[in-house]
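S.K.: pasting the structure only:
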C-alpha cells in the first residue's frame, strides 16, 4: 500500500502513470471505483478495487479508498510499477480480412468482437497488433501514438470497413478528409421500433453524466461535439426496422447514441438499452423468439458497410462496399420469417 508521504518516493522507484483523467465539471458525486469502472473499457469493478487497495489509484496526487466520491475537476491517475504499453505495440499473427491494398492504403473488413487498437487494460489481440505483424513502418498521427496506420476507428462489437494508411503522405491526406467530413461512410443498423420516416439526428454528443462509458446527446454546445447522422429506412420488419445511416460527423458511439436519443436503440446494444424487449407482444413465444435472436447476434446490430474517399495518390474518388456478416444476416432472416408468419 502506498502511503501519502511515499508518493514522491514511489515515483523515484519507477512507478509509471497508466491513466490520467480530469473529471468533468458537470460530474455528480459518485464512488471512484464505480466511476473508473464506467470510464475504462474492458475492465471490471473488482479489478479497479484491487488497484485502489494496492494504492495505485491517486486523486490529485494522493491515494484514496474505494469509497472516495469523485468531484468535478479531480485529477485521477493510475500508477503501476511497470511502464504503460500504450505506445509499444507488439506484433501478433492474428487473422485480418484485407479486401483491398495498394502502396498507400489498406481496407480491412473488421470482424465484430475485435478491438481496433491497444489501450489501458487491453494491450493484446487488437487489429493494430495484427497490422504491425503484417506491415512494417506504418505511420502515426501526432498525438495518436500506439495507433499506427489509423485515421479512424469503429467499436469493438461493430463489424465492417476500416481504412488504414501505409505511409505519412496517405495518413495526412486521409486525416484531413475525416476532419473536413468529406469521407462518405454508410452503416446499416437494426433498430427497435417502426421508424416513421427517413430523417436526420443532430446534437452535441458528450459523455453521459450518469454513465461515463456511454454518450448522450445535449442541446448545449459546451457539453459535447456537434454530431449529425442521416438515416433512411431500408426494410420494415414489424417491431424492428433495418436502416442505413450516413455519417456527416464521426463521433464516439455516434449512431448508437443517436438512435437511443430517438427512442430506437440498436437491436441488442447492451450499452444503450437495446438488449431487452422494447417493442412487441407479451407472449412467451415472442420473448423466446427475441432471446434466440440475441443469441444469434450477441452484439449491437451495426455494420460499417461502405466507405468512400479521395485516394491519396490518384486524387480520384474510390468507394468500397462490404457484405453484411453472417450473424447480422441470420437475425434479419429470422425477423423476415417472423413477419411473414404473423401476417
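M.R.: Everything's here; your move. Quick caveat: nothing in here was measured; it's all calculated off a predicted structure. Residues are numbered from 1 along each chain as shown.
S.K.: CA only for contacts and neighbour counts going forward, please
M.R.: OK.
S.K.: Give me the helices and strands touching whichever helix or strand residue 304 is part of, please.
M.R.: According to DSSP states H and E, residue 304 maps onto strand 302-310. Helices and strands touching strand 302-310, by 3 or more CA pairs under 8 Å, 6 or more residues apart in numbering; DSSP states H and E, are strand 159-165, helix 168-180, strand 184-192, strand 317-321.
S.K.: this is the comparison structure:
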C-alpha cells in the first residue's frame, strides 16, 4: 500500500483528476474501477471520482509497487533553460517578457527553447521548485503567445496561483492589452465582432459573420495610438482570446499587422524586411491589469504591469512616428 499526503499544490481538485495526473499511464476506466473496488481510498474510506481533495487529506493506493511504477512517469530531467526577461516576481507568480521567436510551450522536441521549460529551470535553480517533493504539480504558464508574438506571459509558481489566475482570465477579470503596427490609417476606436473558425489543414483561422458549426465568437477593441496615414500604431483590448484573433480580425478590415506572414500584406512585409530586418508580425502583448483575484492573490488586484518593446520594434516606432 502507498499513501499520498495532499499538500497545497494538489488541494482543491477532483480526486479523479489528481489520480490521472499522478498515474498518467493508467486509463480513467482503470482508475474508476479501482475506486469502485476500494483499491483506492480517501482518508481510509471509500471514495468517489468527484470527491474534492483538500490539503492534509491522505489517499491510499492498494497496488503493488510494480503496478504503481508502471502507471507513474519517470521524473523529467531538468536542463538549464534560456535566461528569462522577468519584469515582476513574488512568491506566487512570475511575469515574463517573452521575446519573439520563443515558444510558450514545448512541442516535445529535444533542445527546444520555450517559456515553460525555462521557467521550470529558473525556479529549480532558485530551489523554489523541488521535483522530488511534488506529487503532480510543475510550474506552468497561465496564458500563451504565438511564437512570433512578444510580450507578457504569466508564470504560476504553485497550483493555487495557476488555478485562480486561469479562472480570472476565463471570466475576463484580467485584462490583456497588445500593441500592433498595422497597414493604413486608423484614427478612431473600433469594436470588432464576429465568429472565428479554424482550418486545421492550413493552420489558419477565418472569420464568418454567422455562428456556424465549430465557430467561436470573437470580440476585439482597437484604439489608435499614432498614425502617419500609411501606418498606424494601435492598442488592442483582447475581449476574447482565440487563436490568431488579433491578426485575422485586423486583416479582415483591411488593416493587416505589419510583418504578418500568414494574414498580412506581402508587399508591406517585404518593405519592412528590407528596411528594418523585420521577419515577424509587429505584435506585442505589452500590458496586463489584474483584477478579480480572491484570497491569496488579492494583493495583485488593480496592479498594472508593462513590458517594453524590444529594440527592433522601438526603432520602427522612432522612424515612423518621431515627428508626430
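M.R.: Great, that's in hand. On a predicted model such as this, the values are computed, not experimentally measured, just so you know.
S.K.: what's the TM-score here?
M.R.: For this chain pair, the superposition-based TM-score is 0.66 by TM-score structural alignment, normalised by the length of structure 2; 238 aligned residues with a CA RMSD of 2.8 Å.
S.K.: tally of neighbours for residue 295 of structure 1?
M.R.: Residue 295 of structure 1 has 12 neighbouring residues, counting by other CA atoms under 10 Å.
S.K.: did I read that right, it in a helix?
M.R.: Yes. With DSSP: H, G, I helix; E, B strand; the rest coil as the criterion, residue 295 of structure 1 is assigned to a helix.
S.K.: Could I get the contacting residues of it?
M.R.: By CA atoms under 8 Å, 6 or more residues apart in numbering, no residues touch residue 295 of structure 1.
S.K.: Roughly how far does it sit from residue 164 of structure 1?
M.R.: From residue 295 of structure 1 across to residue 164 of structure 1, the span is 32 Å (CA to CA, to the nearest Å).
S.K.: Could you say which helix or strand holds residue 48 of structure 1?
M.R.: helix 45-53.
S.K.: Can you give me the buried ones in that helix?
M.R.: Under the neighbour-count criterion of 16 or more other CA atoms under 10 Å, helix 45-53 of structure 1 has 48, 49, 51, 52, 53 buried.
S.K.: residue in structure 2 matching the second one?
M.R.: When you say that, I think you mean residue 49 of structure 1. Here residue 49 of structure 1 stays unmatched in structure 2, going by TM-score structural alignment.
S.K.: Could I get the contacting residues of the residue nearest the centre of structure 2?
M.R.: Centroid check for structure 2 by CA atoms, centre = their mean gives residue 143 as the closest residue, at 2.0 Å. The neighbourhood of residue 143 of structure 2, defined by CA under 8 Å, 6+ apart, consists of 153, 154.
S.K.: Tell me which helix or strand it sits in.
M.R.: Applying DSSP H and E, one finds residue 143 of structure 2 in no helix or strand.
S.K.: I am assuming residue 96 of structure 1 contacts residue 128, so please confirm or correct that.
M.R.: No. At 10.2 Å, residue 96 of structure 1 does not count as touching residue 128 under the criterion of CA atoms under 8 Å.
S.K.: higher neighbour count, the two?
M.R.: residue 128 (27 against 15).
S.K.: In structure 1, what range does the lengthiest strand in structure 2 match?
M.R.: Across structure 2, the longest stretch assigned as strand under DSSP state E is strand 216-227. The alignment of strand 216-227 of structure 2 onto structure 1 (TM-score structural alignment) covers residues 225-236.
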